[in-house]
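Colleague: Fold the following.
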Amino acid sequence: MTTTPASPDPTMEAIGQAVVTGRAGDVLSARHKLLNLWSEIGVTGDPLHRCSLAHYLADLYDDPARALAWDVRALDAAVAVTEQRAQEHHASLHIAGFYPSLHLNLADDYRRLGSFNAATEHINTAQEHAPHLPQGAYGASLRTALDEMAEAISRRDITKRPSAPGPTA
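Modeller: The predicted structure follows:
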C-alpha cells in the first residue's frame, strides 16, 4: 500500500503501524495488532481494509498453511474492492495492481506446501496481471519475485524463498 492517503483512514494507518512493528522484528505484537483489527473490521467490513490486513498478516506466519488462509482472505477481499475505493485511499492506487502480489503469495504458499499444480495456476495468473504493476522499484521487485517463483515451482522447491516477506526462520 502507499503511504500518502487521499484522506485520513485510521484503519489503514493502524494496519501500516502494525506492518512497521512486524518488519522491525516484533512479529508477535504485529500479529496481535492485526488480529485485533480483523475482529473490529469483521468479515463483511471494508474490502480494502480486509485485503490489506490479510495480505500483511499472511506475511507474519512462517507456516505456509496459516499464511495460505490469510492470503485466500486477501484475494477474496480484493475482488470486492472497487477502483473508486482504492483511489479514495490513494489517487495513484489501482486495484489491478494488487493481483500480481496476491497471486504470487498464493503461489508461494502452495509451492511450500508441495501443491505444485495450484502453485502453477497462481503464478500464471500473477504473470497475466504483471502488466498492471507500477514502474519503479516496487514493480521491478515483484517482477523479479514472479520470475524466481516460477523457477522454484519448476524445480519443485519447497524451501522458503530468501526474498519472501515475513519473519525470518
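
Colleague: make it CA atoms for all contacts and neighbour counts henceforth
Modeller: Fine.

Colleague: buried sites along the helix or strand where Ser29 lies?
Modeller: Taking DSSP states H and E as the criterion, Ser29 maps to helix 27-41. If you call a residue buried by 16 or more other Cα atoms under 10 Å, then helix 27-41 has these buried ones: 27, 30-31, 33-34, 37-38, 41.

Colleague: again, but for stretch 70-81
Modeller: Applying 16+ other Cα under 10 Å to stretch 70-81 flags 70-78, 81 as buried.

Colleague: Please generate a structure for the following sequence too, so the two can be compared:
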Amino acid sequence: MGRIELGLEGVRAAQHGRTAEARASFEALWEELGERDVFHRCVLAHYLADLQDDPRAELEWDRRALAAADSLTAERAATYESALQVRAFYPSLHLNLASDHLKLGEPDLAREQLERAVRSLDALPVDAYSAGIRAAVDELRQRLR
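Modeller: Prediction:
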C-alpha cells in the first residue's frame, strides 16, 4: 500500500505543477521498488526524467528507463498486461534520449538516438499515442537538419 500511496502522491504533485514534490515521491518509490521490478522502474524512470530541471539529470533518468526496458522480458511484461509489447517502449525511450542529447548540445548523439527511435517505430500500434510519437520523431528530425 505504501508504494501505491507514493505513486499517487507523485502523480497528484506533478499534475499540480509541484515538480520537486513529485520528484521526491517518485524517487522514494524508485528506492522501494528495488532492482527486480524492472517494468515499474522503466515507467517510473520515464516519468522522473520529465520532472528534471537539469538536462543531465533528465538524460540519466532516461538512460535508467532504457536500461530497465532492456532487462524486461516479454514474459515479464505479459504478467502486467497480456498484450504489452516491450518493443513498443523503444520509440519513446530513444526519442527522449535524442531530445536530451539535443538539449545538451550533442547533435550527433541526438541523431544516433533518433535513428534508433525511427528503426523501432514498427513496434507501435496504430493509435493516437503512436501518432504522437511519430509526429514528435518527425519534428525532432526537422530540428536536427
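
Colleague: in the second structure, what residues pair with the helix holding Ser29 of the first structure?
Modeller: Helix 27-41 of the first structure corresponds to residues 19-33 in the second structure, going by TM-score structural alignment.

Colleague: distance between that stretch and the chain's centre?
Modeller: 15 Å (Cα atoms, centre = their mean, to the nearest Å).

Colleague: cool, stretch 54-74 of the second structure as well?
Modeller: That offset, for stretch 54-74 of the second structure, works out to 7 Å (Cα atoms, centre = their mean).

Colleague: Where does it end up in the first structure?
Modeller: Counting by TM-score structural alignment, stretch 54-74 of the second structure lines up with residues 63-83 of the first structure.

Colleague: got it, and stretch 131-142 of the second structure?
Modeller: Using TM-score structural alignment, stretch 131-142 of the second structure pairs with 140-151 in the first structure.

Colleague: mean per-residue distance, that stretch to the second structure?
Modeller: Superposed on the second structure, stretch 140-151 of the first structure shows a mean distance of 0.6 Å to its aligned residues (mean Cα distance after the TM-score superposition for the first structure).

Colleague: Would you mark the buried spots in that stretch?
Modeller: Neighbour-count burial for stretch 140-151 of the first structure flags 142-143, 145-146, 149-150 (criterion: 16+ other Cα under 10 Å).

Colleague: Between the two ends of stretch 37-54 of the first structure, how far is it?
Modeller: Length of stretch 37-54 of the first structure, first residue to last, Cα to Cα, to the nearest Å: 10 Å.

Colleague: Identify all contacting residues around it.
Modeller: For stretch 37-54 of the first structure, contacts defined as Cα atoms under 8 Å, 6 or more residues apart in numbering pick out 1, 11-12, 15, 34, 70-71, 73-78, 80-81, 85-86.

Colleague: The second structure: which residue goes with Ala126 of the first structure?
Modeller: Matched by TM-score structural alignment, Ala126 of the first structure corresponds to Ala117 in the second structure.
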